[in-house]
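1. What shape does this take:
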Amino acid sequence: MIPPEISVIIPVYNEEDGLPTLFARLYPALDQLDTPYEVVFINDGSSDRSAALLREQYERRPDVTRAILLAANAGQHMAIMAGFEHARGQIIVTLDADLQNPPEEIGKVIDKMREGHDYVGSIRRIRHDNLFRSSASKAMNYLREKITRIRITDQGNMLRAYSRTVVNAINSCKEVSTFIPALAYTFARNPAEIVVEHEERAAGASKYSLYSLIRLNFDLMTGFSLVPLQWFSMLGIVVSLGSAALFVLLIVRRLVVGPEAEGLFTLFALMFFLIGLALFGIGLLGEYVGRVYQQVRHRPRYLIEAILEGDQ
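-> Here you go, the predicted structure:
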């Protein structure tokens, strides 16, 4: 059997309404590339009929279709990691199942990879997201770049291509919580980005809640930089110096003016500010300690229930 040049990895979580449309558009787009390929679907513990639809699609196109059925929901990035560990292509492309990235755009990232790049990201030409989601994404992109020095213009877009070398490097990592595009950027030697089209979700609703997005960005920032801890240390130094200066000022004022009863609520406000600052610092430290705790347990990142594939 000819090994595929291209592996397309698609995590699937409760996408039964949109999968038929995805199948109808994905395979013709890949057939037009005129190169050996495989499609690796990862069912991320879906509770709907997604797994059954993937099985039916495997039976229709067993020559180019593989499906990995996870026993439980592991999260989008861990599902992609499962795909990376089973992909056989020299160029590995990730794609969401919701059709917001048109499958017809896969050829663009492939062509860019063939120019000699080892990692190609994508930027949505016109985003079909609501104002809050777009604004929050831009703000987090800016903050992430300042903290991690990882330059990803559109971190929420999962249409990306990776070389076999970069994927092998990612597979060698044993992190239980990571952000794959950022991890790939740290290993890439010649990264690039291109502009691609973006469409509205074909069916269903986004699986990323506000909480999920916040958690994702915490993983991104604490997983790739110590800057948040360093910033907090600097803030602690500034607050300590400010508190010392205020203490000296209050002593001088007491000696000059005498005892005063005023200013009680100002001190309360200052106290609450410092308590909030301390709680924030404890939470930030907890993020790093929690990552260490998850890592040292050495629990599997995902559990595979079944793999649907032909003779390899």
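
2. all contacts plus neighbour counts: C-alpha atoms, from now on.
-> Will do.

3. Which stretches in this protein count as strands?
-> Counting by DSSP state E, the chain forms strands over residues 6-12, 37-43, 65-70, 91-94, 119-124, 160-163, 191-196, 304-308, given from the N-terminal end onward.

4. of those, which approaches residue 280 most closely?
-> Residue 280 sits nearest to strand 119-124 of all the strands of the chain, at 33.4 Å, using CA to CA.

5. Can you check what angle separates the closest one from strand 191-196?
-> 30 degrees (axes from the mean of the first three to the mean of the last three CA atoms, to 10 degrees).

6. Tell me which other helices or strands strand 119-124 touches.
-> Based on contacts counted as 3 or more CA pairs under 8 Å, 6 or more residues apart in numbering; DSSP states H and E, the elements that strand 119-124 packs against are helix 106-113, strand 160-163, helix 180-187, strand 191-196.

7. Now the second one, please; I'll put the structures next to each other:
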Amino acid sequence: MASGTREECPSVSLVVPLYNEEDNVAPLVEQVHAAMANVDWPWDLILVDDGSSDRTALQLKQSLLRYPDTVRVIILQRNFGQTAAMQAGIDAATGTVIATMDGDLQNHPQDIPRMVRRLLDEDLDLLVGWRWQRKDGLWLRKIPSRLANLLVGRVTGIRLHDYGCSLKIFRTSVLRQIRLYGEMHRFIPTWMATITSPARIGEERVGHSPRVHGKSKYGLSRTFKVILDLLVMYFFMRYRAKPGHFFGRIGLLFGTAGVLILAWLTWVKLYLGEGIADRPLLLLGVLLSLVGVQFLSTGIITEMLARIDYEASGKKPYVVRTMLPDQKMKGQSDGR
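-> Now for the predicted structure:
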């Protein structure tokens, strides 16, 4: 499908990463098939076992035997994390539209057909689920999540109500232009905004249920990971193609402060005749000047590495969505 065109009959790949969800596999597969029973698109369900230590893999194989035409199973060698498992499913997807959701039965598969239709009707690249009536604990899940959403929105400029909702619908041609590493699945909308317009990212209210089986993989410890990942995300959004500006600004700040301190101490020594050797300010000025030089040098090195990366990989500092008119240049041979 050419990017930027509406597709009347998509093909949909639903990607679900699972980790120690043995009791949820069978009802999950049943719910997905019930939700997709009346759609007129080809679709498949890709279940990714992220190195579970329980019987999740066995349950997935049984689901494959029951639904061989629609179910595909990927079993990872070990536990790589939700982001890696999601990327494995995305790599295996063949649909022109990719839907992702959690395997804990808290997301509602019946929301998927409606979201796919809206993605196509409004010509969006990403539609994010919004759990507006969330069925989680107030202090351990809701409040930290709301604070994280506000923080991420303010830092990245992509303001969404629910970054943490795994139920998302993607246009495959756009999603394939990014790669997910670490624990960056929670920042997928922000990554998408680096290659498409934020106006092509929408939100949709979706259902949410309390967890019945299994144990939640989330907790307060994830708050610190979010903060660290957010710093990385901020760097990549603002300075991926110009890292020298990031380190250069810091270097100029420290370097200028150090030079000003040393200049003042020089004036004190030469014109006032006062001793400066035993002043802590002298050590601070020298330290700030050296730190400034180090950051400036780091900026130059990162600029060189960025240029090498773009040239070696053939990457371009832009993404073309479509080109109009779609025809050969005047006078160009058609090869006949």
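
8. Could you get me the TM-score between them?
-> Here the TM-score for the pair of chains, by TM-score structural alignment, normalised by the length of the first structure, is 0.70; 285 aligned residues with a CA RMSD of 4.3 Å.

9. what do we get in the second structure for residue 54 of the first structure?
-> With TM-score structural alignment as the matching criterion, the partner of residue 54 of the first structure in the second structure is residue 60.

10. doesn't residue 149 make contact with residue 163 of the second structure?
-> Yes: checked against CA atoms under 8 Å, the pair residue 163 of the second structure and residue 149 is within contact range at 6.0 Å.

11. Please say which of the two ends up with more neighbours.
-> Neighbour comparison, residue 163 of the second structure and residue 149: the larger count goes to residue 163, with 25 against 18 (by other CA atoms under 10 Å).

12. any idea how far residue 148 of the second structure is from the more buried one?
-> Summarising the geometry, the distance separating residue 163 of the second structure from residue 148 of the second structure, computed by CA to CA, to the nearest Å, is 8 Å.

13. Pick the most buried one from the helices and strands packed on strand 119-124 of the first structure.
-> For these, the largest average neighbour count (mean count of other CA atoms under 10 Å) is found in strand 160-163, namely a mean of 26.

14. what about it, distance to the chain center?
-> What separates the centre of strand 160-163 of the first structure from the centre of its chain is 15 Å, taken as CA atoms, centre = their mean, to the nearest Å.

15. want to throw the strands of the first structure into TSV with distance to residue 281 of the first structure?
-> Conversion of these to TSV gives the following (distance: least, CA to CA, whole Å):
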stretch	distance to residue 281 of the first structure
strand 6-12	35
strand 37-43	38
strand 65-70	36
strand 91-94	36
strand 119-124	34
strand 160-163	35
strand 191-196	35
strand 304-308	38
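
16. Residue 216 of the first structure - how many residues pack around it?
-> Residues lying near residue 216 of the first structure (other CA under 10 Å) number 16.

17. how about the closest residue to it other than its chain neighbours, what does it touch?
-> Once its chain neighbours are removed from consideration, residue 216 of the first structure has its nearest residue in residue 179; the separation is 7.6 Å (CA to CA, 6 or more residues apart in numbering). The neighbours of residue 179 of the first structure, taking CA atoms under 8 Å, 6 or more residues apart in numbering as the test, are 77, 216, 219, 220.

18. Among the residues you listed, which one has the most neighbours?
-> Neighbours here mean other CA under 10 Å. Within the contacts of residue 179 of the first structure, the largest count is held by residue 220, at 21 neighbours.

19. The second structure: which residue goes with that one?
-> Structural correspondence for residue 220 of the first structure with respect to the second structure (TM-score structural alignment): residue 233.

20. what do you get for residue 64 of the first structure?
-> For residue 64 of the first structure, the aligned position in the second structure is occupied by residue 70, per TM-score structural alignment.

21. Any figure for the gap between its match and residue 30 of the second structure?
-> For residue 70 of the second structure, the distance to residue 30 of the second structure equals 12 Å [CA to CA].

22. check contacts around residue 109 of the second structure.
-> Residue 109 of the second structure makes contact with 31, 32, 35 under the criterion CA under 8 Å, 6+ apart.

23. aligned partner of the first one in the first structure?
-> Read it as residue 31 of the second structure. With TM-score structural alignment as the criterion, residue 31 of the second structure pairs with residue 25.

24. Quick check: closest non-adjacent residue to that match.
-> Leaving out its chain neighbours, residue 25 of the first structure is closest to residue 103 (CA to CA, 6+ apart), at 6.6 Å.

25. The one you found and residue 29 of the first structure, how far apart?
-> From residue 103 of the first structure over to residue 29 of the first structure the distance is 6 Å, taken as CA to CA.

26. Check residue 270 of the first structure too.
-> From residue 270 of the first structure across to residue 29 of the first structure, the span is 61 Å (CA to CA).
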